[in-house]
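Undergrad: Would you be able to build a 3D model of this:
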Amino acid sequence: MTLLYQTHSPYARKALVFAHEAGLAGQIAVVHHETSPTLRNDQVFAENPLGKVPVLLRTDAQPIFDSDVICDYLDTLNPGRKLIPEQGEARWQALRVQAVAQGLADAGIAVRWETVRRPEALRYPPLRDGYVEKLVASYDWLERELDVTADLHVGHIALATTLDWLAFRELPSFRDGRPLLSAWFDEFLRRPSMRATPLSGDTHDIAAPESGTTPANT
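TA: Okay, here's the model as predicted:
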């Protein structure tokens, strides 16, 4: 399998961390691609009509996208304990945390458009402030609701990779006044799957560097 990836995407990293946790990373070649709504990547569009990563290329089968679907597929190949609970309240709790994590990433990207990515004359501060409010409200919800004693699940992976990306991009911090969330995150950062997939690089909205292949464990 080949994963079309981006070293600074919270969504792509979620899929790769999931692969590590499921014991499948050694079966996946990772190929970095720069993507942006303002800069078309034809190689990615050839596999995903949305032009976004991550995309999982399979031998003799259609490609799979986005990160949620990739994780769902990888869990069917997982030789160990499933990371997406199959039934009961555990399933809905995992998917609920995953949904909040996805929303955090979406809101963080929107804040970046209104602060650094969009030309200054086109930025809309009230929209930025609205997305910041979503970040803060979600941080507070996680401090109250996150079950830090639950077995590892897809929601944890989505949340840890998103929080790390928010810190990487220096977006509003989740740490202030949230000791439980901060302690959980710091512990999760020590997992080998997180250490093997560090964030790096910046978004290219004007010119993309040449894509290259990197090992799954870098």
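Undergrad: Please make it C-alpha for all contacts and neighbour counts, starting now.
TA: Noted.
Undergrad: Which parts of this structure are helices?
TA: Under the criterion DSSP state H, helices of the chain are mapped to 10-21, 42-45, 67-77, 88-112, 125-145, 154-168, 179-189, 192-195.
Undergrad: Tell me which of those sits most buried.
TA: Neighbour counts (mean count of other CA atoms under 10 Å) averaged over each of the helices of the chain peak at helix 10-21, with a mean of 26.
Undergrad: Tell me what angle that helix forms with helix 67-77.
TA: 10 degrees (axes from the mean of the first three to the mean of the last three CA atoms, to 10 degrees).
Undergrad: helices and strands around helix 10-21, which ones?
TA: helix 67-77, helix 154-168, helix 192-195 (3 or more CA pairs under 8 Å, 6 or more residues apart in numbering; DSSP states H and E).
Undergrad: 10 Å - rerun?
TA: The helices and strands touching helix 10-21, judged by 3 or more CA pairs under 10 Å, 6 or more residues apart in numbering; DSSP states H and E, are strand 2-5, strand 55-58, helix 67-77, helix 88-112, helix 154-168, helix 192-195.
Undergrad: so can I have JSON lines of the helices of the chain showing distance to residue 55?
TA: Compiled in JSON lines, these are given as follows (distance: least, CA to CA, whole Å):
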{"stretch": "helix 10-21", "distance to residue 55": "8"}
{"stretch": "helix 42-45", "distance to residue 55": "8"}
{"stretch": "helix 67-77", "distance to residue 55": "8"}
{"stretch": "helix 88-112", "distance to residue 55": "17"}
{"stretch": "helix 125-145", "distance to residue 55": "27"}
{"stretch": "helix 154-168", "distance to residue 55": "16"}
{"stretch": "helix 179-189", "distance to residue 55": "24"}
{"stretch": "helix 192-195", "distance to residue 55": "19"}
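Undergrad: Sequence B follows; please return its structure for comparison with A:
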Amino acid sequence: MILRSAPPSPFGRKVKIAAGLLGLSDRITIVAADTNDASDDLRTQNPLGKIPTLVLDDGQTLFDSRVILDYLDHIAGGGRIIPREPNARFAALRMQALCDGILDASILRVYEARYRPQAIHHQPWLDYQADKVVRALAVLEAEPQALDPVPHVGQITLACALGYQDLRFAGTWRANHPQLVAWLDRFAAQVPAFDQTRVAT
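TA: Prediction:
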């Protein structure tokens, strides 16, 4: 399989960490993708031109990260990072959705700075995105987070969301979220792929 991604992508990082946890890393070749390059064949592999995209052995493609993680769990036997029991399953999927939302809002803030001149930045819109992150982190901080022996999709995504706050926002989240800081330290100690996929700030 071929994973089209880029090192800073937190969604690509989700896939790499999941592959490591499931023992599938040696079955995936990572090929860099440039979403801004119209000639990159990413746009034929994924008509949205987004990463991550997973190219299967038969040439079919899967996207986005949630679908790819579901597929990796499936080929690893199922029930490994997506629980089978309904209550646990939907709790993990809900957590994944919340943390994907943190990432979506954070990336929109990054893109605003990257692609629009500062003179036309729309501060109320930036504040709207930032507030999503503040609210979501407050909820996660208030609810002690478990860490499964094999972290599920929600826990993987939480780690990537916090890592992205470190990468793009200088770790400012840490001062007000000591429980999440401690949780991320435990995750990093338990999951070698987290440090292996870290991008220098």
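Undergrad: Just tell me which of the helices and strands packed on helix 10-21 of the first structure ends up closest to residue 183 of the first structure.
TA: Distance to residue 183 of the first structure, taken as CA to CA, is lowest for helix 154-168 among these, at 11.5 Å.
Undergrad: Distance from the chain centre to that closest one, please.
TA: 6 Å (CA atoms, centre = their mean, to the nearest Å).
Undergrad: Equivalent analysis for stretch 148-163 of the second structure, please.
TA: Counting by CA atoms, centre = their mean, stretch 148-163 of the second structure is centred 9 Å from the centre of its parent chain.
Undergrad: Now do residue 177 of the second structure against residue 145 of the second structure, distance only.
TA: 12 Å (CA to CA, to the nearest Å).
Undergrad: Identify the contacts common to these two.
TA: Residues touching both residue 177 of the second structure and residue 145 (CA atoms under 10 Å, 6 or more residues apart in numbering): residue 183.
Undergrad: got the contact list for residue 77 of the first structure?
TA: 19, 22-24, 71 are the contacts of residue 77 of the first structure under CA under 10 Å, 6+ apart.
Undergrad: Please repeat the previous calculation with a cut-off of 7 Å.
TA: Taking CA atoms under 7 Å, 6 or more residues apart in numbering, we find residue 77 of the first structure in contact with no residue.
Undergrad: which residue lines up with it in the second structure?
TA: In the second structure, the residue matched to residue 77 of the first structure (TM-score structural alignment) is residue 75.
Undergrad: With residue 87 of the first structure instead?
TA: So, by TM-score structural alignment, residue 87 of the first structure is matched to residue 85.
Undergrad: Count the residues that sit near that match.
TA: 9 (other CA atoms under 10 Å).
Undergrad: Tell me the spacing between it and residue 91 of the second structure.
TA: Distance from residue 85 of the second structure to residue 91 of the second structure, by CA to CA: 10 Å.
Undergrad: Next: residue 172 of the second structure.
TA: 27 Å.
Undergrad: same check, this time on residue 66 of the second structure
TA: Distance, residue 66 of the second structure to residue 91 of the second structure, by CA to CA: 15 Å.
Undergrad: contacting residues for residue 82 of the second structure?
TA: Taking CA under 7 Å, 6+ apart as the test, what residue 82 of the second structure contacts is 73, 89, 152-153.
Undergrad: try 8 Å
TA: By CA atoms under 8 Å, 6 or more residues apart in numbering, the residues touching residue 82 of the second structure are 70, 73, 89, 92-93, 152-153.
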